[in-house]
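Q: what follows is a predicted protein model with its sequence.
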Amino acid sequence: MGELQVEINTSIVPVIDLRYFGDSDYDKLREACEEWGCFRIVNHGMSPNLMAEMKETVRCLLDRPMEIKRRNVDAIAGSGYMAPSAINPLYEALGLYDLGSPEALSSFCDQLDASPHQREIIEKYAGAVHELAMDIGRKLAKSIGLDSDLFKGWPCQFRINKYNFTPKSIGSSGVQIHTDSGFLTILQDDENVGGLEVMDKNGEFLAVDPWPGSLLLNLGDVAKAWSNGRFCNVKHRVQCKEASIRVSIASFLLGPKGEEVEAPSELVDDEHPRLYVPFSYEDYRKIRLSTKLQAGEALELVRARVSLNSC
């Protein structure tokens, strides 16, 4: 099937149309990252059939018996099966550490007894999302005047989420307020059930309604540190709006593997002193887990000795 064509409509967050992406769109992309830390992309080239089949596959995997889902073990902390917890009692998820790795994809499918057809869909989706993550990464780098292949080789984590909303849970939180720990998140949201909210620069939460066919992208803590504070690590949450099962698919471009997160020298000068000391993504993730600082506050613990203006 041909490229997905989605027309631009009104949206709370900025919208980037990849079909006609040109020189002027780099400024629009940079502004979205600086002001919002999130944006929608439309006409991204991912087949609507593939997106629909992946959503169906995800629903099947999340309906597996608990003993099968628990086979989905962590490669790094938080990368495998996440059962409902006291903090997030309505939420569960399955995960894969690096969707760019054929071996990791095969292991993930083995753990969950995926059928040959489901394996094919997962592999196609992973390939498409990984290619898209690299493309957006190149565009983000170019938007601030940097080399376009800076994110090649960064692991891209995959997580499929299920929210078990009931009549009693309406008005409650599906997932607590948080920022993502990595660089970039690509989200295929539930096309029917809303609930996602993002915080604007005034500290107010705004509902981000479902938009079938589009993908929502947001920046995390690594993006803020890597950009030397230029990009915003957007706070977000999921609220229960209706008694329904809500399913989403998230892919996270994390950070450099075996190297440290550090703002490129081109982004550091007398007017923009270095805001964060170099750190490894894994060390930073451990800091977030051990301190339970999940909404960007952990960046203060890797801050250089300069004044930090939060975005």
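A: Now that the structure is in, tell me what you want to look at.

Q: contacts and neighbour counts: CA atoms only from here.
A: Will do.

Q: OK, contacts around the residue nearest the centre of the chain?
A: Using C-alpha atoms, centre = their mean, the residue of the chain that lies closest to the mean C-alpha position is residue 185, 1.9 Å off. Residue 185 is in contact with 217-220, 250-253, counting by C-alpha atoms under 8 Å, 6 or more residues apart in numbering.

Q: quick one: secondary structure of it?
A: Using DSSP: H, G, I helix; E, B strand; the rest coil, the structure places residue 185 in strand.

Q: still on that earlier bit, export the contacts of residue 185 to JSON lines and tack on neighbour count?
A: Below are the contacts of residue 185 laid out as JSON lines (neighbours: other C-alpha atoms under 10 Å):
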{"residue": "217", "neighbour count": "21"}
{"residue": "218", "neighbour count": "26"}
{"residue": "219", "neighbour count": "28"}
{"residue": "220", "neighbour count": "27"}
{"residue": "250", "neighbour count": "19"}
{"residue": "251", "neighbour count": "25"}
{"residue": "252", "neighbour count": "28"}
{"residue": "253", "neighbour count": "28"}
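
Q: in strands only, show me the residues you listed.
A: Of the contacts of residue 185, the ones assigned to strands by DSSP state E are 217-219, 250-253.

Q: give me the number of residues near residue 161?
A: 22 (other C-alpha atoms under 10 Å).

Q: with residue 186 instead?
A: 25.

Q: ok but residue 202 is inside a helix, no?
A: No. Checked against three-state DSSP, residue 202 lies outside a helix; its state is coil.

Q: next one: it from residue 235, what distance?
A: Distance of residue 202 to residue 235, computed by C-alpha to C-alpha, to the nearest Å: 12 Å.

Q: between the ones in strands among the contacts of residue 185, which is closest to residue 296?
A: Set against residue 296, the nearest of the ones in strands among the contacts of residue 185 by C-alpha to C-alpha is residue 219 (11.2 Å).

Q: and for that closest one, nearest residue in space, chain neighbours not counted?
A: residue 184 (4.7 Å; C-alpha to C-alpha, 6 or more residues apart in numbering).

Q: where along this protein do the helices fall?
A: Using DSSP state H, the helices of the chain run over residues 23-35, 48-62, 66-69, 102-111, 116-143, 221-226, 281-291.

Q: next one: the second one to chain centre, how far?
A: Which is helix 48-62. 18 Å (C-alpha atoms, centre = their mean, to the nearest Å).

Q: what do you get for the shortest one?
A: Here helix 66-69 shows a centroid-to-chain-centroid distance of 25 Å under the convention C-alpha atoms, centre = their mean.

Q: elements contacting that helix?
A: Packing contacts for helix 66-69, counted by 3 or more C-alpha pairs under 8 Å, 6 or more residues apart in numbering; DSSP states H and E, involve no helix or strand.

Q: same check, this time on the first one
A: Here helix 23-35 touches strand 15-17, strand 38-42, helix 116-143, going by 3+ C-alpha pairs under 8 Å, 6+ apart.

Q: closest to residue 30 out of those?
A: Ranking those by proximity to residue 30 (C-alpha to C-alpha) places helix 116-143 first, at 5.7 Å.

Q: alright, now check it against this:
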Amino acid sequence: MDTKCSIPVIDLHDFPNQLPKLMAACEEWGCFRLINHHEVLPSSLMSEMKSVVRSLFDLPVEIKRRNLGVIAGSGYVAPTATNPLYEALGLYDMASLRDVENFCSQLDASRHQRDIITKYAGAVHKLFIRIEEKLAEGLGVKGEDIAFENWSCQFRINKYHFTSESVGSPGVQIHTDGDFLTVLQDDDDVGGLEVMDKSGRFIPVDPWPNTLIVNLGDMATVWSNGRFCNVKHRVQCKEATIRVSIASFLLGPREAIKPLAALVDADHPSVYVPTTYEEYRKLRYSTNLHAGEALELLQTSSSGN
């Protein structure tokens, strides 16, 4: 296996030794690759989920259209003029067994498919909590004082219909994730994901089977009082083939999110005003600012910007 990786690699089995490296990854990159997570999310479950995902995308369009979303992007997304190569299915909230069951019913999932989807959603939710606790520890905050398990989640599976004519074109435009944290099970064989480093260069994130990509989104920047960066990323068409990925999004608390009190003092005033994920999601869509620029609209007068 080629373990070469351009972004930081975090070993979930090596804490607290990995804590300084985790903080550096969040502050300098806004993303990292997670390895040795199989105690929480086994490689066998990842493989089974990938097979289920491919079968769901093979369903007739009329069945896929039953997958209705309660917020933008949480249901079926057909190819559009903006993203003609992209198709997606999803649900909100993956931490809710009722929502997961509803998603399965919409798509006429078999008992086996339901079992795999339910196990996967539960495992990723546990992984979210584990990662969040590490982030809180790195910031000097007690994770047990934050009800991470009650934060909303979103689940989306993505399919890219790359053709020979589309090679070199974007599969998905440059953006940041508006959520708090994203866990991505990327395609094991087909590359295309690229992240932007602090110099503005796009760095390819090559396939590395049985690992996960973790992105920090706009809500994490607010929560950390600007200490964590939100990574800009895109998907480029590298070859004429089908590319499939599985993305899970930890959106944030159902109430307002604001900079952690432990990170705010006279020398470090609050950079952002409180907001909820839903308020911020609507702000991004109404302003058409999808690459983190909408955060500037949340800045306080004391931030000096």
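A: Sure thing, it's come through. Small disclaimer: the values here were computed from a predicted structure and weren't measured.

Q: map the residue nearest to residue 219 of structure 1 onto structure 2.
A: Aligned by TM-score structural alignment, residue 184 of structure 1 pairs with residue 181 of structure 2.

Q: please apply the same query to residue 268 of structure 1.
A: Using TM-score structural alignment, the equivalent of residue 268 of structure 1 in structure 2 is residue 264.

Q: its match touches residue 272, doesn't it?
A: No. If you go by C-alpha atoms under 8 Å, residue 264 of structure 2 and residue 272 don't touch, sitting 10.8 Å apart.

Q: what residues do these two have in common as contacts?
A: What both residue 264 of structure 2 and residue 272 touch, as defined by C-alpha under 8 Å, 6+ apart, is the set residue 225.

Q: between the two, who's got more neighbours?
A: Neighbours were counted for residue 264 of structure 2 and for residue 272 using other C-alpha under 10 Å; residue 272 has more, 24 against 14.

Q: the residue nearest to the more buried one when sequence neighbours are not counted: how many residues sit nearby?
A: Nearest residue to residue 272 of structure 2, sequence neighbours excluded (C-alpha to C-alpha, 6+ apart): residue 299, at 4.4 Å. Using other C-alpha under 10 Å, residue 299 of structure 2 is surrounded by 17 other residues.

Q: dump the residue contacts of residue 299 of structure 2.
A: Residue 299 of structure 2 neighbours (C-alpha under 8 Å, 6+ apart): 271-273, 305.

Q: tally of neighbours for residue 141 of structure 2?
A: Neighbours of residue 141 of structure 2 under the rule other C-alpha under 10 Å: 17.

Q: what about the match of residue 268 of structure 1, distance to residue 277 of structure 2?
A: Residue 264 of structure 2 sits 21 Å away from residue 277 of structure 2 when distances are taken as C-alpha to C-alpha.

Q: ok, back up a step: dump the residue contacts of the residue nearest to residue 219 of structure 1.
A: Contacts for residue 184 of structure 1 were tallied using C-alpha under 8 Å, 6+ apart; they are 133, 217-220, 223, 252-254.

Q: next one: residue 13 of structure 1
A: 36, 38-40, 208.

Q: need the counterpart of it in structure 2.
A: Using TM-score structural alignment as the criterion, residue 13 of structure 1 maps onto residue 7 of structure 2.

Q: picking that back up, what is the nearest of the contacts of residue 185 of structure 1 to residue 44 of structure 1?
A: residue 217 (11.8 Å).

Q: quick one: what's aligned to the closest one in structure 2?
A: So residue 217 of structure 1 corresponds to residue 214, using TM-score structural alignment.

Q: and the residue lying closest to its match once chain neighbours are set aside, how far from residue 248 of structure 2?
A: Ranked by C-alpha to C-alpha, 6+ apart and with sequence neighbours excluded, the top spatial neighbour of residue 214 of structure 2 is residue 183, at 4.7 Å. With distances taken as C-alpha to C-alpha, residue 183 of structure 2 is found 5 Å from residue 248 of structure 2.

Q: any common contacting residues for those two?
A: Common contacts of residue 183 of structure 2 and residue 248 (C-alpha under 8 Å, 6+ apart): residue 124.

Q: can you put the contacts of residue 184 of structure 1 in JSON lines and add distance to residue 162 of structure 1?
A: What follows is those, written out as JSON lines (distance: C-alpha to C-alpha, whole Å):
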{"residue": "133", "distance to residue 162 of structure 1": "23"}
{"residue": "217", "distance to residue 162 of structure 1": "19"}
{"residue": "218", "distance to residue 162 of structure 1": "19"}
{"residue": "219", "distance to residue 162 of structure 1": "22"}
{"residue": "220", "distance to residue 162 of structure 1": "21"}
{"residue": "223", "distance to residue 162 of structure 1": "26"}
{"residue": "252", "distance to residue 162 of structure 1": "17"}
{"residue": "253", "distance to residue 162 of structure 1": "21"}
{"residue": "254", "distance to residue 162 of structure 1": "21"}
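
Q: that older thread, distance-wise, check the residue nearest to residue 272 of structure 2 relative to residue 231 of structure 2.
A: 18 Å.

Q: just residue 52 of structure 2 next, same as before
A: When distance is defined by C-alpha to C-alpha, residue 52 of structure 2 is 29 Å away from residue 231 of structure 2.

Q: next: residue 280 of structure 2.
A: With the distance defined as C-alpha to C-alpha, residue 280 of structure 2 ends up 17 Å from residue 231 of structure 2.

Q: neighbour count: the two, which is higher?
A: residue 231 (24 against 20).

Q: and whichever residue in structure 1 pairs up with the more buried one, what does it touch?
A: Using TM-score structural alignment, the partner of residue 231 of structure 2 in structure 1 is residue 234. By C-alpha under 8 Å, 6+ apart, the contact list for residue 234 of structure 1 reads 36-38, 179, 198-200, 218-220.

Q: residue 100 of structure 2 too?
A: 91, 93-94, 117-118, 121.

Q: that one matches what in structure 1?
A: Counting by TM-score structural alignment, the partner of residue 100 of structure 2 is residue 105.

Q: what's the answer for residue 131 of structure 2, then?
A: Alignment note (TM-score structural alignment): residue 131 of structure 2 maps to residue 136 of structure 1.

Q: which residue lies farthest from the center of structure 1?
A: Distance-from-mean max, structure 1, by C-alpha atoms, centre = their mean: residue 270 at 32.3 Å.

Q: turn the ones in strands among the contacts of residue 185 of structure 1 into TSV, including distance to residue 46 of structure 1.
A: Converted to TSV, those look like this (distance: C-alpha to C-alpha, whole Å):
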residue	distance to residue 46 of structure 1
217	14
218	18
219	21
250	15
251	14
252	17
253	18
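
Q: and those residues, which is closest to residue 61 of structure 1?
A: residue 250 (14.9 Å).
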